[in-house]
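Asks: Can you look at this prediction? I've put the sequence above it.
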Amino acid sequence: MNHFRIAVIVGSLRRDSFNRKLAEAIATLAPPAFSFSQVPIGDLPLYNQDDDACPAASVRRLKADIAATQGLLFVTPEYNRSIPGVLKNAIDHASRPYGQNAWAGKPAGVLGVSVGAIGTALAQQHLRNILAYLDVPTLGQPEAFIQAKEGLFDEAGNIGANSQGFLQGWMDRYVAWVARHAA
């Protein structure tokens, strides 16, 4: 049986982020052949092409973390109708220099949670556009624009009963997507 390591990239630095909580909770819905590990992005310097020849240790770690995985899971908030700058910075670092794109070919899923009624729909669409350019095959359906409201998580931080069915269905499709593309 194959083992699939998944790099989880959370687009929020906030310790108590809804998206960090979602990333941790949804990983428990995956089968045992899948392991999820959050990749730190808060310590990356701002991307500067002048540094491509000698990247910071945190950038080398980011690229190595991605290279060691069979799939990606992006869980992001929406800031000003797009993805947070810290997430875009991480994407830029791992895709550069030209011809050394660590993201390429890695199957991905995109999720997000927000207090807004449309969840993170616009941020997810922007992220999907970026990932398409970077040659990241991204799960298209089901989309998951999740609103943070009472019952999304239970008292232990797990997915709440009202969201369990939908998010389990999303995870089932995601793991099938990764298994198909990582083969």
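Replies: In hand now; what should we look at?
Asks: From here on, just use CA atoms for contacts and neighbour counts.
Replies: Will do.
Asks: Work out for me the element Phe36 sits within.
Replies: Assigned by DSSP states H and E, Phe36 belongs to strand 34-38.
Asks: actually Val8, not the one I wrote
Replies: strand 4-10.
Asks: same for that strand, what does it pack against?
Replies: On a contact count with 3 or more Cα pairs under 8 Å, 6 or more residues apart in numbering; DSSP states H and E, strand 4-10 meets helix 18-27, strand 34-38, strand 71-75.
Asks: which outside residues touch the strand holding Phe36?
Replies: Residues outside strand 34-38 that contact it (Cα atoms under 8 Å, 6 or more residues apart in numbering): His3, Phe4, Arg5, Ile6, Ala7, Val8, Ile9, Val10, Ala27, Val175.
Asks: Helices of this structure, residue ranges please.
Replies: With DSSP state H, the ranges of helices along the chain come out as 18-27, 57-67, 85-95, 121-133, 161-182.
Asks: Would you convert these into CSV that also reports distance to Val113?
Replies: Output for the helices of the chain, formatted as CSV (distance: least, Cα to Cα, whole Å):
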stretch, distance to Val113
helix 18-27, 6
helix 57-67, 23
helix 85-95, 15
helix 121-133, 9
helix 161-182, 12
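Asks: Arrange those helices in a markdown table, one row each, with mean neighbour count as further columns.
Replies: Shown next, in a markdown table, are the helices of the chain (neighbours: other Cα atoms under 10 Å):
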| stretch | mean neighbour count |
| --- | --- |
| helix 18-27 | 21 |
| helix 57-67 | 17 |
| helix 85-95 | 19 |
| helix 121-133 | 17 |
| helix 161-182 | 16 |
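Asks: Pasting the second one now:
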Amino acid sequence: MDRQLKIVGVCGSLRKDSVNKKLLDLVKILTPDNVEYEYADYSDVPVFSEDIEKPVPESVKRLKNQIESADIILFATPQYNGSFSGALKNAIDWMTRPAGDNSLGGKVAGVIGGTPGQSGTIQAQLHLREVLSHLGVQVPAQPRVMVSGIYDMLDENAHLHLPDVEADHYKKLLDELYTQVEAKIVRV
């Protein structure tokens, strides 16, 4: 791809030291020079209510603008009670509001996740993929990045270091996302 691409990362955890945010931030070292990465901080987005959607709150406008400016949206989800977080669902609900203004529709997105347990966030990723598909988001089926035992991958300074096999899956997912964006551009 010759032109500059933009990836916007959206984390399902609002915790400042989230391992899923660290997983997203690794994209900076896994991408080529022609790819820009930006993190979408939506911690100030209010709980969705139709009572406050018009006019759209400034924090929501900022989030929607970030999503709309992206070629690729990269979602990193923890697994809470067998699904993705309520905070992420709230952000997604706002991204599709007001009615008829879906900032996600037609986008290419990747879904990744890490957990201290052994599930690799599979249930959360499946639920998130289903919601994204419903909203018209193009999410590749493979490869999947589901990191188990992620706390064991933190060094003494709390920096995340993926094993080679996990980093390879991550790079392959990014390559697939670039391919899908390129195919969209060619069709247009």
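Replies: Looks like it came in fine. Small disclaimer: the values here were computed from a predicted structure and weren't measured.
Asks: And the TM-score between them?
Replies: Comparison of the two superposed chains (TM-score structural alignment, normalised by the length of the first structure) gives a TM-score of 0.91, and 183 aligned residues with a Cα RMSD of 1.9 Å.
Asks: Compare the helices and strands packed on strand 4-10 of the first structure and give me the one nearest Leu44 of the first structure.
Replies: Taking Cα to Cα, strand 34-38 is the member of these nearest to Leu44 of the first structure, at 14.6 Å.
Asks: mean deviation of the closest one from the second structure?
Replies: Mean deviation of strand 34-38 of the first structure relative to the second structure after superposition (mean Cα distance after the TM-score superposition for the first structure): 1.0 Å.
Asks: corresponding residues in the second structure for that strand?
Replies: Matched against the second structure by TM-score structural alignment, strand 34-38 of the first structure falls on residues 35-39.
Asks: what distance separates the matching stretch from the centre of its chain?
Replies: Its chain's C-alpha centre and that of stretch 35-39 of the second structure lie 12 Å apart, by Cα atoms, centre = their mean, to the nearest Å.
Asks: do the same with stretch 42-55 of the first structure
Replies: Distance of stretch 42-55 of the first structure from the chain centroid (Cα atoms, centre = their mean) equals 21 Å.
Asks: buried stuff in it?
Replies: For stretch 42-55 of the first structure, the neighbour count (16 or more other Cα atoms under 10 Å) marks Gly42, Leu44, Pro45, Tyr47, Pro55 as buried.
Asks: and the gap between Gln138 of the second structure and Gln79 of the second structure?
Replies: In this view, Gln138 of the second structure and Gln79 of the second structure are 22 Å apart by Cα to Cα, to the nearest Å.
Asks: Roughly how far does the residue of the second structure most remote from its centre sit from Pro57 of the second structure?
Replies: In the second structure, counting by Cα atoms, centre = their mean, Asp51 sits farthest out from the average C-alpha position, at 27.4 Å. Distance of Asp51 of the second structure to Pro57 of the second structure, computed by Cα to Cα: 11 Å.
Asks: picking that back up, and which of the buried residues of stretch 42-55 of the first structure is nearest to Asn19 of the first structure?
Replies: Asn19 of the first structure lies nearest to Gly42 out of those, by Cα to Cα, at 14.7 Å.
Asks: Am I right that the closest one is in contact with Arg14?
Replies: No - if you go by Cα atoms under 8 Å, Gly42 of the first structure and Arg14 don't touch, sitting 9.8 Å apart.
Asks: Between the two ends of stretch 109-118 of the first structure, what distance do you get?
Replies: End-to-end distance of stretch 109-118 of the first structure (Cα to Cα): 18 Å.
Asks: Give me the number of neighbouring residues for the alignment partner in the first structure of Thr115 of the second structure.
Replies: By TM-score structural alignment, Thr115 of the second structure lines up with Ser114 in the first structure. A count of nearby residues for Ser114 of the first structure, using other Cα atoms under 10 Å, gives 21.
Asks: so how far is Val47 of the second structure from the spatially most central residue of the second structure?
Replies: Taking Cα atoms, centre = their mean, the centroid of the second structure lies closest to Phe75, which sits 1.3 Å from it. Here Phe75 of the second structure is placed at a distance of 19 Å from Val47 of the second structure (Cα to Cα).
Asks: In CSV, list the helices and strands packed on strand 4-10 of the first structure along with distance to Pro142 of the first structure.
Replies: Formatted as CSV, those follow (distance: least, Cα to Cα, whole Å):
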stretch, distance to Pro142 of the first structure
helix 18-27, 15
strand 34-38, 20
strand 71-75, 14
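Asks: wait, which of those is closest to Glu150 of the first structure?
Replies: Checking those against Glu150 of the first structure by Cα to Cα gives helix 18-27 as the closest, at 12.2 Å.
Asks: Once aligned, what mean separation remains between the closest one and the second structure?
Replies: Aligned to the second structure and superposed, helix 18-27 of the first structure gives a mean residue distance of 1.2 Å (mean Cα distance after the TM-score superposition for the first structure).
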